[in-house]
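Chemist: Please find the sequence and the predicted model below.
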Amino acid sequence: MKITVTSILVDDQQKALQFYTAILGFVKKREVPLGEYSWLTVVSKEEQEGVELLLEPMAFAPARVYQRALFDAGIPLTSFSVDDIDKEYERLLRAGVTFSMPPTPMGPVKVAVLDDTCGNNIQLSQML
């Protein structure tokens, strides 16, 4: 068994696609229209045959409550790994990304937390 798709809740799929591709650097993998929404996924530029990230629309009211509670508590919905967190932090700051936590050592990792503009805190991590 292996993970092939994981989801992230987004308030607007097209806005999320723009952020995750133009800002974070992921690549659009699939877009299958399904009525009002799409099965819309992105993948890492470095692993285009790897795990897909589904930009999941919040059409289910409890999903909005869950996402808001996590965001308000400062809890990241998911985490992405990077090779050089300080370099990525500086690049994303220049692109206008807002961080609630700058790169911070935490034991064997250094982490930072950003706002994805779609209602989520996202953690970046680098193994030290």
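Modeler: Okay, I see it.
Chemist: Please make it C-alpha for all contacts and neighbour counts, starting now.
Modeler: Will do.
Chemist: Tell me which residues touch Ile122, please.
Modeler: Ile122 makes contacts with Pro76, Leu77, Thr78, Ser79, Phe80, Val113, Leu114, Asp115, Asp116, as judged by C-alpha atoms under 8 Å, 6 or more residues apart in numbering.
Chemist: burial measure for the residue lying closest to the first one once chain neighbours are set aside, as a count.
Modeler: The shortest distance from Pro76 to any residue that is not its chain neighbour, by C-alpha to C-alpha, 6 or more residues apart in numbering, is 4.4 Å, and that residue is Asn121. A count of neighbours around Asn121, defined by other C-alpha atoms under 10 Å, yields 26.
Chemist: Presented hereafter is structure B, for comparison with structure A:
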Amino acid sequence: MIKVAMTGVYVDDVARAHAFYTDVLGFETRLHMDLGDDILFVTVGAPAGAQPELQLLLEPGQGPIAESYRSALYEAGIPCIVFSVDDLRAEYARLRGVGVRFTHPPQRQGPVLAAVFDDTCGNLVQLVQPKE
């Protein structure tokens, strides 16, 4: 059986992204290694007990491929990643309360309730909750 172990998100500042994904979104740090020359290798994941084997790599988004990819997604309004939540309306209210800027408020999209926010690091992120 093949399972997802790690996926990456290109960010414009790894340290700032790490702070946002942990302090604001509530992820926990899985790996934080200083590789020298201002290069960080940082992964985060869902809080303890949820998806312990899955990590999100906060990848430096500099370079022509990453920058083009990231900016094209952003300009097209396409989220770079989708996270699921149990109660989207509550999470929307909590995140707005701490200053997160949403580009789309919660709305029905096929089989889910979805909202999209700016992660402050060059990406749009979608939150989804399955329809009841």
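Modeler: That came in fine, so what should we check first? This structure is a prediction, so every number in the text was calculated from the model and none was measured.
Chemist: Got a TM-score for the two of them?
Modeler: TM-score for the superposed chains, counting by TM-score structural alignment, normalised by the length of structure 1: 0.95, backed by 128 aligned residues with a C-alpha RMSD of 1.1 Å.
Chemist: Tell me the counterpart of the residue nearest to Pro76 of structure 1 in structure 2.
Modeler: By TM-score structural alignment, Asn121 of structure 1 lines up with Leu124 in structure 2.
Chemist: what about Glu88 of structure 1, which helix or strand?
Modeler: helix 85-94 (DSSP states H and E).
Chemist: Past that helix, which element shows up next along the chain?
Modeler: As assigned by DSSP H and E, the chain's next helix or strand after helix 85-94 of structure 1 is strand 99-106.
Chemist: So which bit of structure 2 is that next one matched to?
Modeler: Using TM-score structural alignment, strand 99-106 of structure 1 pairs with 102-109 in structure 2.
Chemist: contacting residues around the matching stretch?
Modeler: Taking C-alpha under 8 Å, 6+ apart as the rule, stretch 102-109 of structure 2 contacts Leu88, Arg89, Tyr92, Arg96, Leu113, Ala114, Ala115, Val116, Phe117, Asp118.
Chemist: That one vs structure 1, mean deviation?
Modeler: By mean C-alpha distance after the TM-score superposition for structure 1, the fitted stretch 102-109 of structure 2 averages 0.5 Å away from its aligned residues in structure 1.
Chemist: okay, which residue is most central for structure 1?
Modeler: Ile122 (5.5 Å; C-alpha atoms, centre = their mean).
Chemist: now the longest helix seen in structure 1: which residue numbers in structure 2?
Modeler: Ranked by residue count and defined by DSSP state H, the top helix of structure 1 is helix 61-73. The alignment of helix 61-73 of structure 1 onto structure 2 (TM-score structural alignment) spans residues 64-76.
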